[in-house]
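[1] Return a 3D structure for these sequence lines:
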Amino acid sequence: MGFFDSAKDKLTDAVDSQGDKIADGIDKAADLVDDKTGGKFGDKIDACADKAKDALDALDGKDDDIK
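    As a prediction, this is how the structure comes out:
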């Protein structure tokens, strides 16, 4: 098992056990960036946050960890 396989396994375990907290962190970061840009790019920021949550949720092949 290589470094990247090990890192993916650890990240998958973290997402499985802490998915809600990770989603909240992504949302808070997106809100902060939206605030700092004055709301100019709100739709793009929201789309990026959704894609980040979807990508993390898909690590284990199931769509069940992040809402």
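
[2] C-alpha only now, for contacts and for neighbours.
    Noted.

[3] How many neighbouring residues does residue 56 have?
    A count of nearby residues for residue 56, using other Cα atoms under 10 Å, gives 21.

[4] Not counting sequence-adjacent ones, nearest residue to it?
    The shortest distance from residue 56 to any residue other than its chain neighbours is 7.0 Å, reached at residue 15 (Cα to Cα, 6 or more residues apart in numbering).

[5] mind listing what that neighbour touches?
    22, 56-57, 65-66 (Cα atoms under 8 Å, 6 or more residues apart in numbering).

[6] Output those in CSV, with secondary structure and distance to residue 43 appended to each entry.
    As requested, those are arranged in CSV below (DSSP: H, G, I helix; E, B strand; the rest coil; distance: Cα to Cα, whole Å):
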residue, secondary structure, distance to residue 43
22, helix, 20
56, helix, 20
57, helix, 21
65, coil, 24
66, coil, 20
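
[7] next up, for comparison:
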Amino acid sequence: MAGFDDLRGKAEEFAKENPEQVSQGIEQAGDFVDDKTGGKFAEQVDGVQQGAGDYLNGLGGGENNEG
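    Sure, this is the predicted structure:
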């Protein structure tokens, strides 16, 4: 899975260099899912947003945005 590892490395590098863009993307993705599901899965979406934000913080970038 060398190709996947390379892709993951590039994604992590991008996240470290552009934490604000990634945080905004996480927020927008969660809002999109909430909109399309009528908020039915809002708690789960918020949990995923929280986890993604925590992961981003672990990479050394961005502030955790709660959805």
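
[8] Quick check: the gap between the most centrally placed residue in structure 1 and residue 34 of structure 1.
    Among the residues of structure 1, the one closest to the centroid is residue 53, at 3.3 Å (Cα atoms, centre = their mean). According to Cα to Cα, to the nearest Å, residue 53 of structure 1 stands 17 Å off from residue 34 of structure 1.

[9] what's the answer for residue 52 of structure 1, then?
    In terms of Cα to Cα, residue 52 of structure 1 sits 16 Å off from residue 34 of structure 1.

[10] More neighbours: the two, which one.
    Neighbour totals were compared for residue 52 of structure 1 and residue 34, and residue 34 leads with 18 against 14 (other Cα under 10 Å).

[11] Please name the nearest non-neighbouring residue to the more buried one.
    residue 42 (5.7 Å).

[12] Aligned against structure 2, show me the partner of the one you found.
    In structure 2, the residue paired with residue 42 of structure 1 is residue 42, using TM-score structural alignment.

[13] from memory that match sits against residue 34, does it?
    Yes - using Cα atoms under 8 Å, residue 42 of structure 2 is in contact with residue 34, at 6.0 Å.
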